[in-house]
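S.K.: what follows is a predicted protein model with its sequence.
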Amino acid sequence: MKHSSQNIRIFGAKEVFVCDEDFQILQNGGIAFEEGKDTILCVDTFENLCVQFPDAKTHFSPQGILLPALINPHIHFEFGGHIARFNYGDFGAWLDSLMEHRDSILGDLKDIIQEGINEQILCGVGSVGAISSYGDDKEILAQSPLRVVYFNEAIGSNPASVDFLYQNFLQRFEDSRKLKSSTFIPAIALHSPYSLHSIMAKHLIALATKECAPLSAHFLESHYEREWLETSSGYFRGFFQRLASLKDPTSFYTPLSFLEMLSPLSDKSPILLTHCLHTSLKELAQIAQLNATIVMCPRSNRLLSNRYFDIKSSLTHHIPVAIGTDGKSSNFNVNLLDELRFALFAYPQMDLLELAKMLILGVTSRAAKALGLQNGTLQTGKNVDFALFDFPESLNQSPLSFILHAKKPQILYVNAKCVYGSR
């Protein structure tokens, strides 16, 4: 059936990464959509689309790759105001340095957050899972071109402060709800089981269940965390004695009991568990039962914990894995393409081309599922979020070569709007 509408746009390229689970690559393919309407009308060969929509405005990249706009499912925008103030190589040393310099890098954040937004756009990212500790980034992110799942983060383990901190969280959550739109989605983050009182965690899980809101948590990022959760000893015991003035601090959970608390969300809301570096087989089985996604941040994990997430363990338990950059407090930039390149070299035991496909899915379809978004794949009915990367020549082993050589998109669309490049 032919359409005469002149509002149809068709974008095509030598290769289209559909980013479905089979990693279908459509040769000389393209997508069609109506200007201003955030729904893909059709995905087909570029030639067929031009026949179906003869009056459409068209653009074809003869040596390009068209794929869904990339998704960074775990990024902290607020801690970007430093170059080298933190200590790396040990999680405890890093956390101590973060606490020491925290106030000095949380001044005027407007330029810092805008810089982080621009860095996402310039590497082809259209959607982010933004972890916000203080709420100072919400207006800038809500007004940005990005599609944002905005995780209001809760932290606080001192029983005397739980009521105050919970009320503060509720106010931040309500403030973010006032900004809710098709591209700004309020969500909830539990900082981690070592840093959040169980009473508060239960309140927030109940709220996420009621609101069907995505929920994120850092989980077992360091061996210190496992030691604390299992024995209430080690680095974190001293940490809480020093900073919270607790004489006899104890953990509120075991790793399994924390995961079990999340069970009401398993069939209601997306669950993201970030890092998971020290998970046992039993805990991975529980994560699988939760239908959760694990978000790995390879560069951050190397700098803070000297460890990478065991991807093969996730495959055994059929747990989807997404890839994020974390924030600049534990990274040297928040460029998601750089993160993918680094990850290629972090897993030498894996087949290189298959790993490349897995990594691309981890910043497209699997990241979209993790955040509860309707993008991440180029399919009819999905959101019009896509990136077109142009190359000086056609790419051999294109998924692998894309990661190695992609720098910035020629064109980036989010919410059916061109946010970078020519229209």
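M.R.: Good, I have the coordinates.

S.K.: CA atoms for contacts and neighbours, from now on please.
M.R.: Noted.

S.K.: His318 touches Ala288, doesn't it?
M.R.: Yes - using CA atoms under 8 Å, His318 makes contact with Ala288 at a distance of 6.9 Å.

S.K.: more crowded one of those two?
M.R.: Each of His318 and Ala288 had its neighbours counted (other CA atoms under 10 Å), and the higher figure belongs to Ala288 (18 against 15).

S.K.: element containing that one, please.
M.R.: With elements delineated by DSSP states H and E, Ala288 resides in helix 281-289, which encompasses its position.

S.K.: burial measure for the residue lying closest to Ala356 once chain neighbours are set aside, as a count.
M.R.: In space, not counting the residues next to it along the chain, Ala356 is nearest to Leu400; the distance is 5.2 Å by CA to CA, 6 or more residues apart in numbering. For Leu400, the neighbour count with other CA under 10 Å is 20.

S.K.: does Leu400 touch Leu352 like I think?
M.R.: Yes - at 7.4 Å, Leu400 and Leu352 qualify as touching, with contact defined as CA under 8 Å.

S.K.: which stretch of helix or strand covers Ala370?
M.R.: Taking DSSP H and E as the definition, one finds Ala370 inside helix 365-371.

S.K.: which other helices and strands does that helix contact?
M.R.: The helices and strands touching helix 365-371, judged by 3 or more CA pairs under 8 Å, 6 or more residues apart in numbering; DSSP states H and E, are strand 70-75, strand 271-275, strand 321-323.

S.K.: could you dump the ones you listed into a markdown table with mean neighbour count and distance to Glu211 added?
M.R.: Conversion of these to a markdown table gives the following (neighbours: other CA atoms under 10 Å; distance: least, CA to CA, whole Å):
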| stretch | mean neighbour count | distance to Glu211 |
| --- | --- | --- |
| strand 70-75 | 29 | 20 |
| strand 271-275 | 27 | 13 |
| strand 321-323 | 28 | 24 |
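
S.K.: now those in a markdown table, with distance to Thr45?
M.R.: Putting those into a markdown table (distance: least, CA to CA, whole Å) gives the following:
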| stretch | distance to Thr45 |
| --- | --- |
| strand 70-75 | 22 |
| strand 271-275 | 35 |
| strand 321-323 | 29 |
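
S.K.: check it against this one:
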Amino acid sequence: MKILSASYVLTFDEDFSIIKNGAIVFDEKIIEVATFEYIKDKYPTLEIIQLKDNSILMPGLINPHIHLEFSANKTTLKYGNFYSWLNSVIKSRENLIEKANSSLIELELKKLLKTGTTTIGAISSYSFDLQAVLNSPINKVFFCEVIGSKADMIDTLFADFKARLKDAQKYNSKNFQAGIAIHSPYSVHPFLVREVLNIAKDENLVVTSHFMESNEEKEWLSKDEGSFLEFFRNFLNQTKATSKPLEFLNLFKGVKTLSFTHCVEANEEELSKIKELDAIINHCAVSNRFLNNSRLNLESLDEIPFSIATDGLSSNNSLSMFDELRATLNIHYEKNIIKFSKTLLNSATVIGARALGLNKGRLEKGFDADIISITLPDDIEDLEDIYMQIILHTKYVDKTIIGGEFV
């Protein structure tokens, strides 16, 4: 067992308890959180690591939606319009994937640890990133993604998906879990979605999917019109969408741990269905700004919880959750900066854990000991500002602890 003590311990429990001059007792799990004086007296034989003035202990950040296979992108892909971006991805996909070798992805994962992320949901289209992910101490849900809308390819695509999933499941451990990703309603045939989700339901696997990321997707799925008509006609000889939005969402009934990413173009009826499914929305504010010049309407969510995620370097210039949090704070400029900062950090911890079905995101007894420590540049005048000051001033963390181990 170990003890860490800091000026402030942010628990992110249901009451958002903040303990001044607090301490945490932990091994793989959180054993106790209380004031330093109480912990010191109760555990007199344990060594105490006491952090410096203005130090903060909080749960590690959780990024439930990240693509690592396109980590080589810097200035290659086209931004500003989703259809233009998609065409640039198709044009440069093979080159970017070839450049994103294990060494490059491992470097990005080290950056994640230094910027406070202790858990990721890695969306993997080809499993080319599997070895790099396995080599990292970061916690991961490894989402094997299925994609393909041509009916005559379903059997082949399903067999390939099952082989990748089975291979990933061989590595299931305390910090690695295989999950399932459905690419999107426009890119996966409903028969294929159904068969893949049957596996998820039978094996109780975590599931995620992109949904209503762009106006192009909305036009195609709702009216069989727009830029996607040209795309599907040219690449797949299709002139009709294989799925409608609500039909697609209904296929997910019975999935226990479920999230949908983006949802910027989801209408009231679709959001109501997502709420009925007890799903989380993964909010990728920077990606939506880069690709669509759009943002998620938080007021329309009707109490659907939302997490914070970075998406990948194909649609972002940083995988740092603190960079994403600052950007999200700015993009939703109408929100009260103090109250919204608290909401955002809760989304980046508690809600992220829910999206991945993990016992993380809080500093409470029995939760996994995934902890980060940071130091603010000065005293805090008003304690309610602490969440805002963390977002505004944190680029890198001082210490990262995963499963009770310093990494």
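M.R.: Right, received. Where do you want to start? This one's a predicted model, so the numbers in the text were calculated from it and none came from an experiment.

S.K.: tell me, the helix holding Ala288 of the first structure lands on which residues of the second structure?
M.R.: Mapped onto the second structure with TM-score structural alignment as the criterion, helix 281-289 of the first structure occupies residues 268-276.

S.K.: got it, and stretch 189-197 of the first structure?
M.R.: Equivalent residues of stretch 189-197 of the first structure are located at 181-189 in the second structure, counting by TM-score structural alignment.

S.K.: show residues contacting the matching stretch.
M.R.: Residues outside stretch 181-189 of the second structure that contact it (CA atoms under 8 Å, 6 or more residues apart in numbering): 123, 143-151, 154, 193, 207-211, 217, 220-221, 241-245, 248.

S.K.: which position in the first structure pairs with Ser347 of the second structure?
M.R.: Using TM-score structural alignment, the equivalent of Ser347 of the second structure in the first structure is Gly362.

S.K.: contact partners for its match?
M.R.: Contacts for Gly362 of the first structure were tallied using CA under 8 Å, 6+ apart; they are 321-323.

S.K.: what about the corresponding residue of the second structure for Glu221 of the first structure, neighbour count?
M.R.: Using TM-score structural alignment as the criterion, the counterpart of Glu221 of the first structure in the second structure is Glu213. The criterion is other CA under 10 Å. On that basis, Glu213 of the second structure has 24 neighbouring residues.

S.K.: swap in Lys178 of the first structure?
M.R.: Burial of Lys178 of the first structure is recorded as 9 neighbouring residues (other CA under 10 Å).

S.K.: same check on Glu269 of the second structure?
M.R.: 11.

S.K.: and what of Glu393 of the first structure?
M.R.: In terms of burial, Glu393 of the first structure registers 9 neighbours under the definition other CA under 10 Å.

S.K.: may I ask you to confirm that it is in contact with Gln63?
M.R.: Yes - contact between Glu393 of the first structure and Gln63 holds when scored by CA under 8 Å: they sit 5.7 Å apart.

S.K.: centroid-nearest residue for the second structure?
M.R.: By CA atoms, centre = their mean, the mean C-alpha position of the second structure lies nearest to Pro64, the distance being 1.8 Å.

S.K.: that one and Leu319 touch, don't they?
M.R.: No - between Pro64 of the second structure and Leu319 there is no contact under CA under 8 Å: 11.8 Å.

S.K.: quick one, strands of the stretch 201-350 of the second structure?
M.R.: Under the criterion DSSP state E, counting those that start in this stretch, the stretch 201-350 of the second structure carries strands at the ranges 207-211, 258-262, 280-283, 306-308.

S.K.: residue contacts, Leu51 of the second structure?
M.R.: Under the criterion of CA under 8 Å, 6+ apart, the contact list for Leu51 of the second structure reads 4-7.

S.K.: number of residues surrounding the aligned partner of Asn330 of the second structure in the first structure?
M.R.: With TM-score structural alignment as the criterion, the equivalent of Asn330 of the second structure in the first structure is Phe345. Burial of Phe345 of the first structure is recorded as 11 neighbouring residues (other CA under 10 Å).

S.K.: report the separation between Phe345 of the first structure and Met358 of the first structure.
M.R.: Distance of Phe345 of the first structure to Met358 of the first structure, given as CA to CA, to the nearest Å: 14 Å.

S.K.: quick one: map Phe169 of the first structure onto the second structure.
M.R.: Using TM-score structural alignment, Phe169 of the first structure pairs with Phe161 in the second structure.

S.K.: Three-state assignment for that match, please.
M.R.: When the structure is split into helix, strand and coil by DSSP: H, G, I helix; E, B strand; the rest coil, Phe161 of the second structure lands in helix.

S.K.: chain neighbours aside, what residue packs nearest to it?
M.R.: Counting by CA to CA, 6+ apart, the nearest residue to Phe161 of the second structure once its immediate chain neighbours are dropped is Val146, at 6.1 Å.

S.K.: sweet, I'm off.
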